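[1] Pasting the sequence and the predicted model now:
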Amino acid sequence: MNLFGMQISVLKGFAGVCLALLTAGFANSASMSSDHSLYEELQGPFDSIEDINTACVGCHNLSESELHDTIHWQWDGKLDVINNYHPNVASNSNACGSCHIGYGLPKNLTGGIEPAAVDCLACHDTSGEYFFSRFHQDGAECTMCHDDGAKALKNQVDEEGYRFKNFSLAEMAQMVGETSVASCGSCHFFDGGADGAKHGDLDSALINATFEMDVHMSAEGANLSCSDCHQTVDHKMAGSLYSFAGPTDDGHVSALKGPQATCVSCHGLAPMKDERLNEHTDTIACETCHIPTYARNGIATKTSWDWSTAGKLARKQKPLIHYDDEGRVTYSSQKGDMSYGEDLTPVYRWFNGEMNYQGVGMSVDPAQLNEINSPQGSAEDGKSKIYPFHQFESQLPYDTATNQLLPIHLAGSDRTAFWNGYQWVDSLQAGADAVGMEFSGEYGFTSTVMSRVINHTVAPAEMALNCNDCHTAPSAMAGIAGLYTPGTNQPGWLTKVGLGIALITLIGVLLHGFLRIIFSYRRK
């Protein structure tokens, strides 16, 4: 099999396993109050997925307008910022639209997404096959984002076989139900290039999580679904990287009475029996102790990505692809070099819930590590807490004449898309044109870092950080500005002096006791 054929086979295997993993979770979806298989409007046949949604809104006649006003539709923030995975949205709508809950995205996305037909099944399918059907109907490129774990997952398909029943569009329409971990995960687990790649605390293992993986989502624990915390009002969902409910949102409001996706919504401000531990909640976020490591479900997350090496081709101009021993892509012509990590210790920082995001064209210092986004907060502001973060580094292109980060036009049918022509100047010019940015034609690559707050994969209490993890050296909290941690911050010489005094005192007490015993015998 030639290299291209091998890639297609691998990618098909990956898509198959992704959806096979999802299918298992859909079986546990809560049933809705009506049996949609009885509705005449859903009997079909349907020529396209859009026809299903037309039938849906015939009854759910407010849903479209509600969704048009949500972050899931508008991508508030995402359209205007840059990231260091797939750097920008603006010129890559064909690819980005594969997870969008609507149709007919414009070629260049800037300034918002206009109202159009919604995609009901993206969230409400329970067959486990809809996402696969939509990808193929829309002609999405397999290599867009779901290739980096392909070989490892293809091996699983070969061992376990396919689990699909190949439902028709009408059958899928009749099987709609409430959202589930699997339906949410069909987008949120696999963004960034592979299962668990981007966030580090979201991956397909959560669909059937064990108690050690996540006490909230495990059937052995609270058996929660995503929507139990990310509750909705008129389809507006609580909890977002762009509208984070941070430590200042600390009122004890029950999640049953208000959509607050925070720990204190259910657990309050003093959730522990030991008052000494409860005192820590003034400065330490719950996640800091209760998510001691991440990417610990047996699924690795990406830790670095070097776009500067992308574009190398094999003989006869065929794309290259290299794997590690686990079957993960470590190099591809489309994306360059990538590395992964498992069971990682978070980076800890003060955070008040506000994140400073940079936009397309941000100024960079080529000699420094440039922050794409930066958590805001300090020990002095009175509202920050210490949170755990996943930090991800990437080499991104910038204009050497202006020292501005450049958007990359990656996907599409034209030759200027990098994944078609593998020409940096062409793709960078197309990306700049899409956002109305000047490009000198000269480019280089610079180091960048992104920080993502970690909220999921909460471990059991016995796996949480303990006193010694923070209060003995080396401390997990070492290096955090403005934090004094008893037991770790005193000078080394002071510790030695203290131990010396304690030792001399002990010797004196023992000697005194020994002499008293001797003299008591002499008196007798």
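    Yes, it's here. Worth saying up front: this structure is predicted, and the values here are computed from it rather than measured. Residues are numbered from 1 along each chain as shown.

[2] switch to C-alpha atoms for all contacts and neighbour counts from now on
    Will do.

[3] Just list the residues touching the residue found closest to residue 345 once you drop the neighbours it is linked to in the chain, thanks.
    Leaving aside its chain neighbours, residue 345 sits nearest to residue 293 (4.8 Å; criterion: CA to CA, 6 or more residues apart in numbering). Listed by CA atoms under 8 Å, 6 or more residues apart in numbering, the contact partners of residue 293 are 343-346.

[4] Let's see that with 6 Å instead.
    343-345 (CA atoms under 6 Å, 6 or more residues apart in numbering).

[5] this is the comparison structure:
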Amino acid sequence: MNKMTMAAAVICTALLATTATAKEHPGKASLEKSGYKGPESCEECHPGTAHAFLDTVHWKHASKVTNVEGLDPKKEYGMKNRVYVMCNGNDIVNNLKEIPKSPETGKTKFSGCNSCHPGNHLSDVGSVGAEAEKAIDCLVCHSTDYDFRQRKAFKDEQGRVVMGQDRSTKAALAVGKPTVKSCMVCHEAAGGGVIIKRGFSFTKETDVHAAKGMVCVDCHTAKNHKIPTGLDPNNWANDGLLLSCADASCHGAKPHKDADLNRHAAKVACQTCHIPRTGGAFAKDFTVWEQGSDKFYEPTTLKKEANETVPVYAWYNGTVRNTPHFIGPKGSKKDGKSKITPFKIFQGKAFYEKKSGALLSMDFAPPMANGDTRAGVESAARTLGMKNPAAVAKNAVPGWQTIYFGSNHLVTKTKALNCANCHAPNGVLNLKELGYSDKEILKLTSPEIYLKQLVEKQKEEW
């Protein structure tokens, strides 16, 4: 081997060693020596992080909400206390617990809306103080070797319900950037099962970002564990950080080479063209639960797989109309702020208070065990301190609520809508409902405005 070849080999070896070292999370020696002791170990290098995490939506499951009508701006709202028909319970009334035994099998199980809360349940949603800081499950998001078999509820020697955690040194030594699995373990299964609530699957086959090897936090990049999110009529709680495709760090305000397409971006949301399909549940009935093969009950649900549901389109300016029977976008063609945006329509049936017309929440434990939905309403009313819970449940009346879910994932480039998909007379946009006059519609649906462009594209494809 000559000197040049030997030098090259040495340099190559050094570079490989540097790469390996760069990927290794600091603190390995300390962990191997002392073992992993929970957040205490993390705080050796990240002091103050546990305390700061207690002020995030992932811990509080609530925040102040400024864009939804009818809410108290001084109070916090979210999964902790919301009542709506996708999840008719919340962390308060449907807190993690052991449900009653099935009268058919004698078996029970643990269930609760806060099952995904990154604590140990003894320090629950929104808790503060030293014990809460110690309870944080750092590794459930940050370890690529987390044993999810350990993350299950159990009763301790005092009979308290505890959420287990994998605090092994092995898991701690695999700390790194949260993966897609880290997020989707909770977010894909939210609302009662896989692809129920959000209706998307983040894989290379279903999303162009995943196909490029991106993970959730490449877009939802946290700042001090606060996660930026987009505006969705159904997604209320937030960390105060707004995420948009048009951010300078992403695609910018002029993402296309074609000036005509960039002009559309002023009035048409990116998702309108690039997310032509969605999926998930489109109807649920919380007044009637169906028995599964395990003899437990679940709300009657209709759902579609990812990319099966055609969205509806509406003007959206980021503010939300909120009533007991409707949650959806506010906006108009004339307000100067709105964009045409795609939504999945979800309709849910639940119980309403007879006198006030208010939507009632439900404790899922009773109906999950035996199908008695009014018992679930009574239990929730009792937890909330309502007067005469039995009467509330007995007199409750069924009703429907419609919710518009934002379409923000399942992004495609190759199957994006083209000019004719929107501008043809039988296009996907209902221009009349969007507020266009007959004269405007006649102009917007004429081939004159897109024929030349599509002919050129057709030649390229042929």
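    Good, I have the coordinates. Only a predicted model underlies this, so the values are computations on that prediction, with no experimental measurement involved.

[6] Quick TM-score on the pair, please.
    The TM-score (TM-score structural alignment, normalised by the length of the second structure) is 0.71; 369 aligned residues with a CA RMSD of 3.2 Å.

[7] related to what we said a few turns ago, and the residue nearest to residue 345 of the first structure, what pairs with it in the second structure?
    In the second structure, the residue paired with residue 293 of the first structure according to TM-score structural alignment is residue 277.

[8] Which residue comes closest to residue 147 of the second structure once chain neighbours are left out?
    In space, and not counting its chain neighbours, residue 147 of the second structure is closest to residue 166: 6.0 Å by CA to CA, 6+ apart.

[9] which SSE is that neighbour in?
    Using DSSP states H and E, residue 166 of the second structure sits within no helix or strand.

[10] I'd like the contacts of residue 293 of the first structure laid out as CSV, including secondary structure and distance to residue 392 of the first structure.
    Below are these laid out as CSV (DSSP: H, G, I helix; E, B strand; the rest coil; distance: CA to CA, whole Å):
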residue, secondary structure, distance to residue 392 of the first structure
343, coil, 15
344, strand, 12
345, coil, 13
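
[11] could I get those residues as TSV with distance to residue 245 of the first structure and neighbour count?
    What follows is the contacts of residue 293 of the first structure, written out as TSV (distance: CA to CA, whole Å; neighbours: other CA atoms under 10 Å):
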residue	distance to residue 245 of the first structure	neighbour count
343	26	16
344	25	16
345	23	16
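
[12] before we move on, what SS does residue 172 of the first structure have?
    Recorded secondary structure, residue 172 of the first structure: helix (DSSP: H, G, I helix; E, B strand; the rest coil).

[13] Distance of it relative to residue 124 of the first structure?
    Counting by CA to CA, to the nearest Å, the gap between residue 172 of the first structure and residue 124 of the first structure amounts to 10 Å.

[14] Count residues in the vicinity of the residue nearest to residue 147 of the second structure, would you?
    Per other CA atoms under 10 Å, the neighbour tally for residue 166 of the second structure reads 22.

[15] Tell me how far the closest residue to residue 179 of the second structure other than its chain neighbours lies from residue 181 of the second structure.
    Nearest residue to residue 179 of the second structure, sequence neighbours excluded (CA to CA, 6+ apart): residue 215, at 6.1 Å. Applying CA to CA, the value for residue 215 of the second structure to residue 181 of the second structure is 9 Å.

[16] For those two, indicate the residue with more neighbours.
    Neighbour tally, residue 215 of the second structure and residue 181, criterion other CA under 10 Å: the higher count belongs to residue 215, 20 against 15.

[17] Trace the more buried one over to the first structure, please.
    Looks like residue 215 of the second structure aligns to residue 225 there (TM-score structural alignment).

[18] which strands and helices sit next to the helix or strand harbouring residue 50 of the first structure?
    Using DSSP H and E, residue 50 of the first structure sits within helix 49-59. Contact partners of helix 49-59 of the first structure among helices and strands, from 3 or more CA pairs under 6 Å, 6 or more residues apart in numbering; DSSP states H and E: none.

[19] Fine by me, thanks again.
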